[in-house]
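Student: here is a sequence together with a model predicted from it:
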Amino acid sequence: MSAIAPCLWFDSQAEEAAIFYVSLLGNSRITDVSRYSEGGPQPAGTAIMVHFELDGVAFQALNGGPQFPFTEAVSLAISTSSQEETDRLWTALTADGGEESRCGWLKDKYGLSWQIVPTRLGELLSGADADAEGAGRAMQAMLTMRKIDINGLERAYNG
């Protein structure tokens, strides 16, 4: 487990969000939940802090109230190995009020920003076998996409 764990500030959905996030990725789990007692700023039994791991990386989720909403200044990036994995995560994270953005970015229903990035994108843009013209075409194609389409990148790369 990492010595540093990002803390995600939620209004009141920390436990719900953590349960959702761990359901999306293998090697993920909730490791601890601390709860408010009587007299706290949220109802007794509501999670204060949820400690969880996403693919083995430690996170914390805090129910701190509405003062600090998420912004795009911080995002979680997931490197995907296939279009199927990209599609599955994109669909799950944009469901129920999530929002698509550009170039593989989205916001989930809690307002947290994510980047869903196929590893093939990096290979086409800067891999050892990438040619400058093909990489430029792939970059231009990526800039028109919301969810990254690997086949579309490949077509652009190949001219």
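Tutor: Ah, there it is. The structure presented is a predicted model; accordingly, all values stated were derived computationally and were not measured.

Student: contacts and neighbour counts: CA atoms only from here.
Tutor: Fine.

Student: what about the strands in the chain?
Tutor: Using DSSP state E, the strands of the chain run over 7-10, 29-35, 47-54, 57-63, 75-80, 99-100, 105-107, 113-118.

Student: make TSV out of these and add distance to Asp149 and mean neighbour count.
Tutor: Shown next, in TSV, are the strands of the chain (distance: least, C-alpha to C-alpha, whole Å; neighbours: other C-alpha atoms under 10 Å):
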stretch	distance to Asp149	mean neighbour count
strand 7-10	29	20
strand 29-35	29	15
strand 47-54	24	22
strand 57-63	27	20
strand 75-80	12	15
strand 99-100	14	18
strand 105-107	13	23
strand 113-118	9	22
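
Student: dump those into TSV; add distance to Gly159 as well.
Tutor: Below are the strands of the chain laid out as TSV (distance: least, C-alpha to C-alpha, whole Å):
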stretch	distance to Gly159
strand 7-10	42
strand 29-35	43
strand 47-54	37
strand 57-63	39
strand 75-80	24
strand 99-100	27
strand 105-107	25
strand 113-118	20
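
Student: presented hereafter is structure B, for comparison with structure A:
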Amino acid sequence: MSIPKNTICLWFDKDAEEAANFYADTFPDSSVTGVDRAPSDFPGGKQGDVLVVRFTVCGIPCMGLNAGPNFPQSEAFSFQIATDDQAETDRLWDAIVGNGGRESECGWCKDKWGLNWQITPRTLTEALAAGGDEARRAFEAMMTMGKIDVATIDAARRG
């Protein structure tokens, strides 16, 4: 087993394996790479319970830790996923929201485990990086949206 130098550790109540499988099925370049089970009973769990799930999300190494309800996810951490077009934006957004998640604003949504996602079309990121009036128009358009509408952002970029 190769251990990455840096791994994002995500705290789950008890559903890390379910979440990791969902991420692997939903996002490109994603997979579950290992599941570690408790070698003996422990406070809050039994021998054989899933403790740690190793997985990747869009090539980023992650670890899901089943550690109880003490530390829920918050907006302080999110994955930002760059999408190439409206079809990819819709597919990812709808997968998250349609699997027990919920919509938020400005391209953000939350999955059913409480993890936050920014489903961000590249055109929006490019517009903001361009600065000036193009960035202002794209930003103002984005501020009215939940899921990002690529055509509206592109129109705002053009003025």
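Tutor: Here it is on my side, so go on. Source: prediction; values computed, not measured.

Student: related to what we said a few turns ago, Trp90 of structure 1 is nearest to which of the strands of structure 1?
Tutor: Closest to Trp90 of structure 1 of the strands of structure 1 is strand 113-118 (C-alpha to C-alpha; 7.0 Å).

Student: I'd like to know which elements the closest one is packed against.
Tutor: The contact analysis (3 or more C-alpha pairs under 8 Å, 6 or more residues apart in numbering; DSSP states H and E) places strand 113-118 of structure 1 against strand 75-80, helix 83-94, strand 105-107.

Student: who wins for proximity to Ala138 of structure 1 among the strands of structure 1?
Tutor: Here strand 113-118 is closest among those (C-alpha to C-alpha), at 13.0 Å.

Student: that closest one maps to which residues in structure 2?
Tutor: Under TM-score structural alignment, the alignment places strand 113-118 of structure 1 onto residues 116-121 of structure 2.

Student: do stretch 63-75 of structure 1 as well
Tutor: On structure 2, the counterpart of stretch 63-75 of structure 1 by TM-score structural alignment is residues 66-78.

Student: residues making contact with that stretch?
Tutor: Residues from elsewhere that reach stretch 66-78 of structure 2, judged by C-alpha atoms under 8 Å, 6 or more residues apart in numbering: 11-16, 44, 50-52, 113-118.

Student: end-to-end on that stretch?
Tutor: Terminal residues of stretch 66-78 of structure 2 lie 19 Å apart, using C-alpha to C-alpha, to the nearest Å.

Student: sorry, back to before: which of the contacts of stretch 66-78 of structure 2 sit farthest apart?
Tutor: Farthest pair in these (C-alpha to C-alpha) is Gly44 and Gln118. Separation: 32.9 Å.
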